[in-house]
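Novice: one predicted model, sequence on top.
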Amino acid sequence: MYISHLSLTDFRSYAQADFELGPGTTVFVGSNGVGKTNIAEAIGYLASLSSHRVSTDAPLIRFGAERALVRARVARGGQATAVELEITAGKANRARINRANPVRARDILGIVRTVLFAPEDLALVKGDPANRRRFLDDLMVALRPHHAATRGDYERVLKQRNALLKSARSGRYTAAHESTLEVWDQHLAQAGARLLRGRLDVLELLSAHLGTEYAGLTDGSKAATARYRCTVVEELDDDGGTAALPATALPPSAIPSASQDRDRQDPAGGTREAGAVRAPGLEGAGIGDLERMFLEALAAHRKKETERGITLVGPHRDELDLFLGPAPAKGYASHGETWSLALALRLASYRVLGEDDPREGAGPILILDDVFAELDADRRSRLAAVVAGAEQVIVTAAVAADVPSELGGRVLRVTPGHVSP
């Protein structure tokens, strides 16, 4: 997959910008603050309908303009598609496919697939659990766009249930509150079970590559693993979260070595099932099982939730634990290890998306936004070797010399509001 042409109208700092792209590597070079990341953000937004930098659409629209337009021609497996997205702050965004009548924005999900790595991705390791939940959900939607509705359904029901809990907390808890809560419990459990099953499926695919990708970026002395910690089946602490992890949270028997990671590779280049437990308490659970477990957990925590006026159980409070060896990466990984683990998560995502559609030319676009400046020479070379096989790689850099020569490719100069050879 690759974008052959990109057009931006009133997007961020660009009043109008049109430029040709193509297969292979394209490097956007320019001083900090001139708009390189805006280009990466626009391509990523076409793929996910979200920004890796901001949580609302308003900042995406050039100051003083009413709307922004992002247009692209996309080649995928020999098929060309024109896609256009209109972004309007405070209103529903609209899209067009092959210049047809406007459709819902989410109808374009899946046309463009990207994996974007940026400095903000350090939060995948160091930041709050919300960053890791969003990472799983974004990959879930990229793989199966219909899960955008799954995600939206859960968020909508959760908002309604929280409003009811808040109302019950501010007044006297009555039988009417109880009966209404039971109705919302059913809706929340149904939507939450679908979301949770989707996350677990994604984690299973992701885990098959995480250790190998991390080992490829480092000396391989520590194994990278992940575990899903679920509020539906785990005990809550006094603050309503799952218990904190100790420094040696995984037993040695659950941690594959770097050599075991290599041994698990199958002839097709993937990896077989890893040794670490992925989601304790949820092994083999189907959607019906998860719904039942969800309802039981809601009933068990009814008193605590009504006292606090908030839903304490569900995917919105779950955690994805990341480990290097037996220790949690958060708080224990060095700066270099943190960078490598964040990169490995994105590269594992790239492998998962590539395997999902094995047709030649159907792999996702890889975007590296200001990444190489943060890496030492060895990690730069290792990363360049990994990504060189992608059909299209978009790189941004303040200094061209930061980009490893192994990537080669076309260089475009970015100045405020303009892109030129």
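Specialist: Ah, there it is.

Novice: contacts and neighbour counts: CA atoms only from here.
Specialist: Fine.

Novice: what are the ranges of the helices in the chain?
Specialist: 36-48, 123-126, 129-143, 147-170, 175-217, 258-263, 287-300, 302-308, 335-356, 377-387 (DSSP state H).

Novice: would you turn the ones you listed into TSV with distance to residue 244 and mean neighbour count?
Specialist: What follows is the helices of the chain, written out as TSV (distance: least, C-alpha to C-alpha, whole Å; neighbours: other C-alpha atoms under 10 Å):
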stretch	distance to residue 244	mean neighbour count
helix 36-48	32	23
helix 123-126	15	22
helix 129-143	12	20
helix 147-170	24	18
helix 175-217	21	20
helix 258-263	27	16
helix 287-300	19	18
helix 302-308	19	16
helix 335-356	20	22
helix 377-387	32	17
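
Novice: those: which one's closest to residue 96?
Specialist: helix 36-48 (11.7 Å; C-alpha to C-alpha).

Novice: what sits up against that closest one?
Specialist: Applying C-alpha atoms under 8 Å, 6 or more residues apart in numbering, the contact partners of helix 36-48 are 11-13, 28-30, 50-53, 70, 85, 108-116, 138, 141-142, 367, 369-370, 394, 396-397, 414.

Novice: got another one to weigh against that:
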Amino acid sequence: MRLSHLSLVDFRSYAGLELALEAGVGVLVGPNGQGKTNVIEAIGYLANQGSHRVAQDAPLVRAGAERAVVRGAVRHEDRTAMIELEINPGRSNRARLNRAPVNRPRDVLGYLRTVLFAPEDLALVKGDPAERRRFLDELLVARAPRYAGVRADYERALKQRNALLKSASMMRRAARGGQVPDLSTLDVWDAHLAKAGAHLLAARLELLRALSPLADKAYGTIAGHPGAMLEYRPSCPLDPHVRDGGDTVGVAPAPDPMGRGRRREVDELEAALAVALSRSRAEEVERGVTLVGPHRDDVLFAIDHGGGALPAKTYASHGESWSFALAVKLASYDLLRSDGIEPVLLLDDVFAELDTARRTHLAAVAASAEQVLITAAVDADVPPELDGVRYRVAKGSVTRGDTVT
């Protein structure tokens, strides 16, 4: 898989851009603030319909413009697909595939796969749980785009349930004697949330089972010793028979040797979520928000030096944190490659952040990629083994040689 052409209209600093891209290594070089990362961000948005820099779409639209358009031609084997996303802040985004409108933007997910490594990825190790949840879900959707619908179903149920809880909380506080309003409608949304949440949770656990050994292997190569551990930490017991106060730490389990099947796992997780929602309802009504479910879960990144695993967030050095973040992204790349469709590798200004050993390992992986796009402030930041097409970026324009693209 590779991206052969990128078009931008009113995206970030680009009023318009037409950029032809080739297989192999492409390097965008230019001083900071000139628009290199904007190109990488646009490609990532085309693949994931989200930005690695901002949570909302509004900053992606060029100042003074009402909308932005990102369009890309993706080649896979002997086929080419044209993907187009129209970004409309405050309104619904729209998408086209091969110039024909599709029902929903998520219908074009999966046509382009990317793995991005950027300075912001240090937040995977040092940041909030939301960073790790987003990473896991984006990788999940990249492998199986149908899970974008599962995520949407869960988020819709969560939004409705939170609205009911907030209303109930306000009514309870306003009522004399602490009377509790009718919460019968909440039962319906409990069922919706548990069902969608169980499918999402089962998929996350399965993904983590596949990703964990790859991350440990990559970390061992980068850091010189294995010991990277990824454990799923749910917000409630995954066993419906465990009472509150029991062991709520969930490590992604190994495949069941009895072969109970995915359907049974989903059913058990749905039951566990339903029990947890029931048990937490009084506190949720008091606080006006849903306190249990996949939206509150975390993934523990831990490092074992031989004396026991310690959370990387609090115990890893700066170098170890970079190694862990890089290992997780390289594991993602290996996992997607194992599915038979090699993703486009995006490296945004990371070589300047890495020491010699980490630069060498990342360069070796990048050199083997079908297509890799790199940003750097100066040519010297790019390892010499990554010799490829150079693009010069300055003031919202991209040039290759003497030709303005």
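Specialist: Perfect, I can see it now. Computed from a predicted model, the values in this text were never measured in an experiment.

Novice: any idea what the TM-score is?
Specialist: Aligned and superposed, the two chains score 0.89 in TM-score terms (TM-score structural alignment, normalised by the length of structure 2); 381 aligned residues with a C-alpha RMSD of 2.3 Å.

Novice: just the buried ones from the contacts of helix 36-48 of structure 1, in ChimeraX syntax?
Specialist: To isolate the buried ones among the contacts of helix 36-48 of structure 1 in ChimeraX, judged by 16 or more other C-alpha atoms under 10 Å, type:
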select :11,12,13,28,29,30,50,51,52,70,85,108,109,110,111,112,113,114,115,116,138,141,142,367,369,370,394,396,397,414
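
Novice: in strands only, show me the contacts of helix 36-48 of structure 1.
Specialist: Taking DSSP state E, the ones among the contacts of helix 36-48 of structure 1 that sit in strands are 11, 28-29, 70, 85, 114-116, 367, 369, 394, 396-397, 414.

Novice: show me what contacts residue 280 of structure 1?
Specialist: 227, 228, 229.

Novice: report the contact partners of the residue mapped onto the second one from structure 2.
Specialist: Pointing back at residue 228 of structure 1 there. Under the alignment by TM-score structural alignment, residue 228 of structure 1 pairs with residue 232 in structure 2. Residues counted as contacts of residue 232 of structure 2 (C-alpha under 8 Å, 6+ apart) are 205, 208, 249, 250, 251, 252, 297, 298, 299, 300.

Novice: now swap in residue 103 of structure 1 and tell me
Specialist: 94, 95, 96.

Novice: closest one of those to residue 216 of structure 1?
Specialist: residue 95 (39.2 Å).

Novice: about what we covered before: of the helices of structure 1, which is nearest residue 405 of structure 1?
Specialist: Here helix 377-387 is closest among these (C-alpha to C-alpha), at 8.6 Å.

Novice: so how far is the closest one off the chain centroid?
Specialist: 22 Å (C-alpha atoms, centre = their mean, to the nearest Å).

Novice: same check on stretch 171-191 of structure 1?
Specialist: That offset, for stretch 171-191 of structure 1, works out to 32 Å (C-alpha atoms, centre = their mean).

Novice: same thing with stretch 356-374 of structure 1?
Specialist: 14 Å.

Novice: now stretch 226-241 of structure 1
Specialist: The answer for stretch 226-241 of structure 1 is 21 Å, by C-alpha atoms, centre = their mean.

Novice: contacting residues around the equivalent of residue 409 of structure 1 over in structure 2?
Specialist: In structure 2, the residue equivalent to residue 409 of structure 1 is residue 388, according to TM-score structural alignment. Counting by C-alpha under 8 Å, 6+ apart, residue 388 of structure 2 makes contact with 24, 25, 26, 27.

Novice: what's the neighbour count on residue 416 of structure 1?
Specialist: 13 (other C-alpha atoms under 10 Å).

Novice: check contacts around it.
Specialist: 13, 34, 35.

Novice: quick check: residue 75 of structure 1 touching residue 112?
Specialist: No. At 9.2 Å, residue 75 of structure 1 does not count as touching residue 112 under the criterion of C-alpha atoms under 8 Å.

Novice: count of neighbours near the residue lying closest to residue 18 of structure 2 once chain neighbours are set aside?
Specialist: Closest residue in space to residue 18 of structure 2, ignoring its immediate chain neighbours: residue 7 at 4.7 Å, by C-alpha to C-alpha, 6 or more residues apart in numbering. By other C-alpha under 10 Å, 20 other residues sit near residue 7 of structure 2.

Novice: can I assume residue 7 of structure 2 is in contact with residue 82?
Specialist: No. Residue 7 of structure 2 is beyond contact range of residue 82, at 10.6 Å (criterion: C-alpha under 8 Å).

Novice: what touches both of these two?
Specialist: Contacts common to residue 7 of structure 2 and residue 82, judged by C-alpha under 8 Å, 6+ apart, are 71, 72.

Novice: spatially, what comes nearest to the spatially most central residue of structure 1 if we skip its sequence neighbours?
Specialist: Nearest residue to the geometric centre of structure 1 (C-alpha atoms, centre = their mean): residue 135, 2.8 Å. Of all residues not flanking residue 135 of structure 1 in the chain, residue 124 sits nearest, at 7.6 Å (C-alpha to C-alpha, 6+ apart).

Novice: returning to what we had before: who touches both of residue 75 and residue 112 of structure 1?
Specialist: With C-alpha under 8 Å, 6+ apart as the test, residue 75 of structure 1 and residue 112 both reach residue 1.
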